[in-house]
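A.B. asks: Turn this into a structure:
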Amino acid sequence: MAESSPFARAAQWASHQAGRSWAFITAVVVVVVWAVTGPIFGFSDTWQLVINTGTTIITFLMVFLIQHAQNRDTQAIHVKLDELIRATKGAHNRLIALEDQSEEELAAARLELRRVADAGNAAAEQAKRLVEAKR
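C.D. replies: Next comes the predicted model:
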């Protein structure tokens, strides 16, 4: 396996850990402890600020971790789909790396595939009617 950057390794580890059950349980425990300490601190502004600041910071950092994980997963899926297209006889190889094309090229490819699908559906309907007519 290739060496990845320290950020990539840390982001992958953190996003993996954040998706585990113990992370959710820890978050619940933190909220419960915070709520229980409310009367001790008189439900003060500082008491409220602690949870607000903590959750804001965690949310801010998680956005970047989630985006990194999503980008990596999306790239892997595209590579796998490109390989399936390449290896499938009769597939349009021009669809490989289509995600790198312009919006106009994406729209044109989508329209072309829609036409092929519509033609296939029409042929299937016609075949179905012929089979039913022979009965």
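A.B. asks: make it CA atoms for all contacts and neighbour counts henceforth
C.D. replies: OK.
A.B. asks: Where do the helices of the protein begin and end?
C.D. replies: 6-18, 21-36, 45-87, 103-134 (DSSP state H).
A.B. asks: Let's have these in JSON lines, adding mean neighbour count and distance to Ile96.
C.D. replies: Output for the helices of the chain, formatted as JSON lines (neighbours: other CA atoms under 10 Å; distance: least, CA to CA, whole Å):
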{"stretch": "helix 6-18", "mean neighbour count": "14", "distance to Ile96": "26"}
{"stretch": "helix 21-36", "mean neighbour count": "12", "distance to Ile96": "38"}
{"stretch": "helix 45-87", "mean neighbour count": "13", "distance to Ile96": "5"}
{"stretch": "helix 103-134", "mean neighbour count": "12", "distance to Ile96": "11"}
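A.B. asks: To check against the first, give me the structure of this:
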Amino acid sequence: MKKSAAFTHFAQTAARFTGKPMCFAMAASLIVVWALTGPIFKFNNTWQLVINTGTTIVTFLMVFLIQNTQNRDTEALQIKLDELIRATEAASNTLLALEELDDATLEKQRKRFADLARKAREECARDDPGPGKEATEG
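C.D. replies: Modelled structure (predicted):
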């Protein structure tokens, strides 16, 4: 197994495990045990350093695991959306792989769709004037 494939498998497994209620309960239990040992260690600096160091290390490592799984999920979602666009005759294929475009091009596309949405809302408002009012014929 390649290193990247092994990391991907590990990251996905770790993300699934850490997202379960049992893992949360274990972490919460660890905090409770740490808090209960405070009086034993007289709440000294070493006692505080244990939890600070432990949580910092776990947080640091989890950032990379979560980012890896998030990147994979986002990439898979983009591929699925691209396939839906490609397979829909009325859709514009210019929207394929939109996430790879530069910021200026993305902004142009965003404005284009904002204008389309505004026009659609205006058209809908003309066709449906609301309760108690008659639609204008046109």
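A.B. asks: would a markdown table of the helices of the first structure with distance to Ala97 of the first structure be doable?
C.D. replies: Listed next are those as a markdown table, based on distance: least, CA to CA, whole Å:
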| stretch | distance to Ala97 of the first structure |
| --- | --- |
| helix 6-18 | 23 |
| helix 21-36 | 36 |
| helix 45-87 | 7 |
| helix 103-134 | 11 |
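A.B. asks: gap between Asp115 of the second structure and Lys80 of the second structure?
C.D. replies: Computed with CA to CA, to the nearest Å, the distance linking Asp115 of the second structure and Lys80 of the second structure is 26 Å.
A.B. asks: And the helices of the first structure: which comes nearest Asn93 of the first structure?
C.D. replies: helix 45-87 (6.1 Å; CA to CA).
A.B. asks: What's the separation between the residue nearest to the spatial centre of the second structure and Ala120 of the second structure?
C.D. replies: Taking CA atoms, centre = their mean as the criterion, Gln70 is the residue nearest the geometric centre of the second structure, at 6.3 Å. Separation of Gln70 of the second structure from Ala120 of the second structure (CA to CA): 34 Å.
A.B. asks: Check Leu96 of the second structure too.
C.D. replies: 23 Å.
A.B. asks: hang on, isn't Ile66 of the first structure packed against His16?
C.D. replies: No. The criterion here is CA atoms under 8 Å, and Ile66 of the first structure misses it with His16 at 9.9 Å.
A.B. asks: Common neighbours of those two, please.
C.D. replies: Common neighbours of Ile66 of the first structure and His16 are not found (criterion: CA atoms under 8 Å, 6 or more residues apart in numbering).
A.B. asks: Show me what stretch 68-85 of the second structure is in contact with.
C.D. replies: So stretch 68-85 of the second structure is contacted by 8, 11-12, 15, 91-93, 95-97 (CA under 8 Å, 6+ apart).
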